[in-house]
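[1] What would the 3D arrangement of this be:
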Amino acid sequence: MRFSAASAAALFLACLLCLAFPARSDEMEVPPESLAAEQPVQDQDIAVREALDSLLDAQRAQLTEIFSLSQKMGRDINAMTGAFRKNITLLQQEFQKVSALSQTAAGNPALLAFLTEQLQRILEKINTHLVPILSDMETLRQKKQALDILEKSLSSYADPEEHRRMETLLGNASRNISILLERMENAAAPAREIAEKAEQRVNALMLSMPSMWKDYYLESSGHFYDLAEWGQDIRAMSSFRETLSVHASTALPSSLRDWLNALARMASAFVLLLLAAWTLRGAARRSLPAGARPGVERVLRNSFLWIALGISLHFSAWADGRMFQMLASAGTMFLCWGELALAWDLYDMDRPERRLLTPLWPLFPPLIAGMLLLIFDPFPHFICVAWLVVQVIDLWRAHRRPLPPETPQRTALRLHHWQRWITLIISLAGFARLSILINMFLTACLSTSMLCLAIVRVNKLIESRMPQSGMTAVMAGLAAALILPLVFLAVVSATALWMLAYPGGGFVLQHVASLGFSVGGFSLNAMQVLSILIAFYLAKTLIAVGNTFMAGMTSQFSSLPPTLLLPFQTIYRYLLWAVFGLYALKAMGFNLSSLSMIAGGLSVGIGIGLQNVVQNFTSGLLVIFSRSIREGDVVETGGVLGVVKKINIRSTVLQTYDNATIFVPNSSFLGGTFTNWTHNNRRVRKDITVGVAYGSDVRECMEIMLGIAREHPKVLLRPEPSVLFTEFGASSLDLRLFFWVRDYDDSLTASSDIRLKINDAFAERGIEISFPQMDVHMRGDNRLLLEKAPDGAEG
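    You can find the predicted model right below:
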């Protein structure tokens, strides 16, 4: 039990109580009535003494415990430090060996990568051995602090004998702990020194690794016809066996336990994938039509097994944050073959009876040969000659092999044939490793392209068998639009696994990701460009999916007005593009807080300079949400009559009946007056004015006009047509026919038809349709007398 702050507080409280109630003198005469009052004081003294006694007992027990622990650790220190020094000595020898190999393998980044992993394992083992001894040292330091506190409290012992005994015990315990700490520190010092050196060496190698891998692939590995260099490589073969053993110790599990763990991880992953395939097969049999089941079963029993095996090997290759390179490479080989087989299985989904072997199999042997050459990497000239032999054999077999009849596969093999000539030229120039890397990259691109093409073909096959209308069609299209981009992204991202399986693949990916350019304080690398492109594709896909979903919702639910579709689609589109723009600026390194300050400063100037644009933009939003005009409405504004084709944020597009397209600013609809002929519905009332001659039977004329209107198929019977005798004109009796037409577009033709029938009916009945005229009447008794002017007088 440690002498803590609480114990010190209790002791201090006891002292205060003693001072508060001092002992009385024996000579003082105490009155009898005061004895009863002093009884509580005596009880408090007894409680204080008991508290002090328990505190001293606890300190005594704590000191005894510390002394016993120091004695026990003293007895075990020899065995513990002996085993520790033995383990550290072995690790020191292993560190010296690996460090010496790293010095001689300065030009071989593949070997240096394996040696770096070996150094990291040595460092991990050293830290593992250091943990127990460091933990014991920390425990001893805590006990030493407890002894220092107990030493300060020895003055509280009133008994001199007890004081001396406790002082002796405390001194012995403190001396034992000091000796133990010194011996443990001496034992741990070499291990700490080795760990520090190993960490420094690992950091130095990791810093130099990217440039070494760059030189490894981009520098010439030598010419196969250079005999002097051949002799140098043959002499270096003596160290190949040692290099291979170091390689195997890091690229493969080094102990039986590691092998069993790797096999257990592989088996568990493979069994889980097989269970998933079995479940998927059962679901396909229950839900898919009979014609689609054989294609799914073909995928599950062919390409899925290879992919499952590759994934399982990759899963087994990762353990405790490190990767066994050879297991990962084997997994990549199975994944590559599985991807090629999957592209063929999906392409032939509707023809499962065709052969299982993919026509793209010629891409696989050179890929495997190049991977093995880079993994083992005996010496440069052997890689150069062996890779040349592989390419020549592949070209010879390609020349004799007929091309498949399928267009995509035939095109892929032709591209692979030209690719082989390009890599052969690069190999002849002495860049065999670069040629192997280019071959892998181009093969991965061809395989990924074929797989994406097969996925598109399967998607079209699914769409052809899905319902073309109804809510099921909408949800199926929505699911396809969401899932298909993710599938494409996963397929393209899987290409990175091909790179990781090659020596230095991770560093190559890092180098490619860091490629970019800088202008002033602005920089952009490949990863930023890739993330912006992915975000753009996702934003575009989400916009298309959202628009399709909203269109399907308005067509399925009659309670949703179709006129709301465009406003919501417009806001949804602008919102997603705004989010994409902010993400792109953030990805490029712009500070959004600074951007907001700049935008605030420029808003005033922009508002003045773009006043009309902002006004039309605001007016467009108000027009869209106020629903004063909608697409399809017949609108008349500023003497222009036309049909609303589209309402944009800035302007509204009208199409006149002369087929002219007119763009009307949205502000004119809010600031001016316009007529919407079809705002409520498409019905419209028309009128026809007819003037008949004076003396005609007006009632008969009205009955004729009403009958013609009622008989016309485009005239509504509710409201009923009506005729009014409107005016006694200067030369006619004016009658006005009113009638309703179901659709505004039929109003002109209906009016023309009714006018023709009225004209024919009046002509048959001898009713004269009046027109403006003037009659001049000559009266016979009012003759114009002409007087002859008298002759002029003679002069």
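
[2] going forward, measure contacts between C-alpha atoms and count neighbours the same way
    OK.

[3] for the stretch 501-650 of the chain, what spans make up the strands?
    For the stretch 501-650 of the chain, strands defined by DSSP state E, counting those that start in this stretch occupy the ranges 516-519, 522-525, 634-637, 640-647.

[4] List the buried residues for the longest one?
    The one in question is strand 640-647. Neighbour counts over strand 640-647 (16 or more other Cα atoms under 10 Å) mark L641, G642, V643, V644, K645, K646, I647 as buried.

[5] who does it touch, helix- and strand-wise?
    strand 634-637, strand 651-656 (3 or more Cα pairs under 8 Å, 6 or more residues apart in numbering; DSSP states H and E).

[6] Off-centre distance for it?
    41 Å (Cα atoms, centre = their mean, to the nearest Å).

[7] How about stretch 312-329?
    26 Å.

[8] same question, stretch 187-203
    Taking mean C-alpha positions (Cα atoms, centre = their mean), stretch 187-203 and its chain are 41 Å apart.

[9] Mind putting the buried residues of strand 640-647 into a markdown table with distance to T726?
    Shown next, in a markdown table, are the buried residues of strand 640-647 (distance: Cα to Cα, whole Å):
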| residue | distance to T726 |
| --- | --- |
| L641 | 28 |
| G642 | 31 |
| V643 | 33 |
| V644 | 36 |
| K645 | 39 |
| K646 | 41 |
| I647 | 42 |
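
[10] One more, please, to line up against the first structure:
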Amino acid sequence: MWHKVPMQKHHHSPLRISLASLATLLLLIALLMPGIARADDETQPPAEIPTSDAWGLIWQDRTQELVSLLEESEALRKDLPATARKLDADISGAQREYQRLFALFQASRSLPSELVAINGHLLALERGLQKSLSPLQTIHEGLEAKFGELESAEKELVAQLPRDRSDLAAELTTYLNNLSQGKRKLASLRSRLSGVIEPGKVLLGRIATTRRQIETMLPDLWRRHYLEPSSNLFDVGTWNGLQMSVETFIQNAPLRLATEMPTTPKVWIGCALRFLFIFVPVLIFGRMLARRETLRQALPDNRWKRLTNRSMVWIGIGLALHFASWNSGEVFRAIVVPANIFLIWGQLTLAWELRALHRPGSPRRSPFQPLFAPVLASLLLLFLNPPLVLLGPVWSLVLLIALWHSRKRQRHGTIPPLEANMVLIEPFMLWLSLLVTLFGWGRLAILLYMAYLAIAVSLQLGLALMRLLDDASARLPREGASAILGGVILGIAAPLVLLLVAGALVLWVIAYPGGSYILRHAIEFNFKVGEVSFDGLRILFILTAFYVTRSLVAVGSTFLVRLPQRMHRFDRSMVQPMQTAFTYLLWALFGLYVLNALGVSLTNLAVIAGGLSVGIGFGLQTIVNNFISGLILIFGRTLQEGDIIDLGGTMGTVRKVSIRATTVETFDNAVIFVPNADLVSNRLTNWTRNSLTIRRDVAVGVAYGSDVELVTRLLLEVAKAHKRVLHHPGPVVLFDNFGPSSLDFILRVWVDDIAVGVSTASDLRVEIDRVFRENNVEISFPQLDLHVRSAEGLQPLTPGATTPTAPSASGEA
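    All right, here's what the predicted structure looks like:
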């Protein structure tokens, strides 16, 4: 038949060689056969080539393939007229439809709604025509390939043959004739197919050109559709053409409905099947969730039941209607409008149900439900697209009714602050929309009010989802692999919530007529700052990468903190350097991604680095010095968190070693921020670099005449009895000196922890005093004896004494 591609038929043979190689082989055989026939009679006749020989099989296979090609070409030639007539009929119908649509396009060049419908019909027409042309185009491409192969084989074979072909073998002569005949038939078929297909290809080109024109015009037309003012309603002349505008609107309504809704039972059945394909699984899934007893009991006031039986049902209907509205590239806006209504209503109820989960006693109805009535009216007005002189009064009436209801509406005292503030703003938005409408911007006024409610509901949904993430984070285990997995999921979920909120706003945008074109234009719109270009999609990717990077940093840092608990041989002091390296690595990769996304080349980075080197040499020297010193401290592990250091006589504990400065907490609970360069360049005492043990000396002085051996023994006993004093190395008593008024001893001990070094020395002194008292060992103190031999003016101490004596006095210092 005509729709079969004959050149795709192949006969399998033991060997596969090209026609050109076979032709060369046959030529050699043909040249040798006459010489063999003229051999002497006395020589033995040549043996016949066995039929099972491989070359004979190849020859038979190729000959049969060529014969089959000729037969199929002849069959295709006979079927071609009927096929051409059918294709001509399809092309003629498509041509008439295209002329009608092109005329509508010319008449509606300033009406974006009509152009959208025309563009959808052109797309459907283009796909239908491509479907009709596809079989013949496939055959034509196969003929082109086979014709090229035959032509190449014939050229190579003829080039090898002698001019005198009288001595050629009969098989080769037959093959050459068949080859020439097949080539002529393929050329004829190719030419006739080209003539049949060419009108369709020309029509496809015209359709594509018209669609490109419409796609180019639509963004600007939609912008003017919403932003350009018409005559304001205070102008009397505006009302003069009201009757004519209404009549024109009524006359065009059937034509618009014919292009924006299904018109045949077959299309209606297809829409219904697509609707059920989406809605039935959503309904079943919602019923399954509604029966989960654990969730029903965990949520108060039957919130879970309303969440699954109402909100999910509305959203499911909206999604199913959206899916049903698509028909082979054509979109039925008469189905899209109710789909948007159900989606917006479902989103509004879902956001409030999620928001009220953690607020017992909240009202069952969303505070934003009364605001939905003006949105419903605005969606219908934008779909019907009446003339502005009619749209303005109708929308003004809707706003006045909404203002009247807002005054009568009761305020509920238990709604959250966001909802309360947005409800308070509603009258202002209604008045603003009314004023904009009265001055001629009716469609813009509708967009303002819808944008207000869209932002309110999206913020409500975002806050509710973030609260759910917080609750999930609080319930996650703090240890184990599940904790790490949960942290990864929560880290990724945060940017996904933002994307979901952005998606919720997109639903409102595409609800506007032309919203998808406006959204695409906004995403593709770019502006340049020097050589760097920005557009909406690129900025969205950068923001998403930022949140993902931040989440990965948080998850990785948490994993490294918990790593010593799982790997006991892992040095805890390595956590901080690894966290720092991991954090800077991820942010460096994010920075490179941003530069690549903005189109900044590495050559420009080299130039920037050269400029920074000059800046570093002058103004940034201190900052870079601290930065490099921080890297030395972190990776050289000179200082670690928890080390006790001495900074010029001030002792404290290292709390954090960052890139710029090190945080030190003194024993007086003061925090000192020390630049890293000072720690690297100046002298630094680290008391805990090797271990936490510390040596303490307790000085003791006893009176002259005390038993030195007894003192030594008592001091050692006191030191060994204390629980914080180490036995290895053990305590040592040193006879230090003969003091002015005491025998000086030093008790040298090693304490197991520097944090208790001072308290341990104090305990030892208290215990030494007690033990010395029990053993009558006197702890000396400085004394001064004063002897007075004579002094004038002193009275006798005893009455009647004639000879004064030399008194003595002793004092204590």
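
[11] Would you pull the TM-score for this pair?
    The TM-score (TM-score structural alignment, normalised by the length of structure 1) is 0.83; 766 aligned residues with a Cα RMSD of 4.3 Å.

[12] rewinding a little: now for the buried residues of strand 640-647 of structure 1: which two are most distant?
    Greatest spatial distance in the buried residues of strand 640-647 of structure 1: L641 and I647, 15.9 Å, computed using Cα to Cα.

[13] Roughly how far does V509 of structure 2 sit from G515 of structure 2?
    Between V509 of structure 2 and G515 of structure 2 the distance is 5 Å, computed by Cα to Cα, to the nearest Å.

[14] Tell me which of these two has more neighbours.
    V509 (20 against 17; other Cα atoms under 10 Å).

[15] And the next helix or strand past the longest helix along structure 1?
    The longest helix of structure 1 (DSSP state H) is helix 32-104. Beyond helix 32-104 of structure 1 in the direction of the C-terminus, DSSP states H and E gives the next helix or strand as helix 109-152.

[16] Next, the angle from the helix or strand following that next one to helix 32-104.
    Where DSSP H and E defines the elements, the next helix or strand beyond helix 109-152 of structure 1 is helix 160-218. With axes from the mean of the first three to the mean of the last three Cα atoms, to 10 degrees defining the directions, helix 160-218 of structure 1 sits at 30 degrees from helix 32-104.

[17] in the superposed pair, what's the mean gap between helix 160-218 of structure 1 and structure 2?
    When structure 2 is superposed, helix 160-218 of structure 1 averages 4.5 Å from its matched positions, counting by mean Cα distance after the TM-score superposition for structure 1.

[18] what's the mean distance for the helix or strand following that helix versus structure 2?
    Sequence order places helix 227-236 as the next helix or strand after helix 160-218 of structure 1, per DSSP H and E. For helix 227-236 of structure 1, the mean deviation from structure 2 after alignment is 4.5 Å (mean Cα distance after the TM-score superposition for structure 1).

[19] list the helices and strands helix 227-236 of structure 1 packs on?
    Packing partners of helix 227-236 of structure 1 (3+ Cα pairs under 8 Å, 6+ apart): helix 380-400.

[20] which residues sit against the helix it packs on?
    Applying Cα atoms under 8 Å, 6 or more residues apart in numbering, the external contacts of helix 380-400 of structure 1 come out as 221-224, 230, 233, 362, 366, 369-370, 373-374, 377, 417, 420, 424, 427-428, 430-433, 436.
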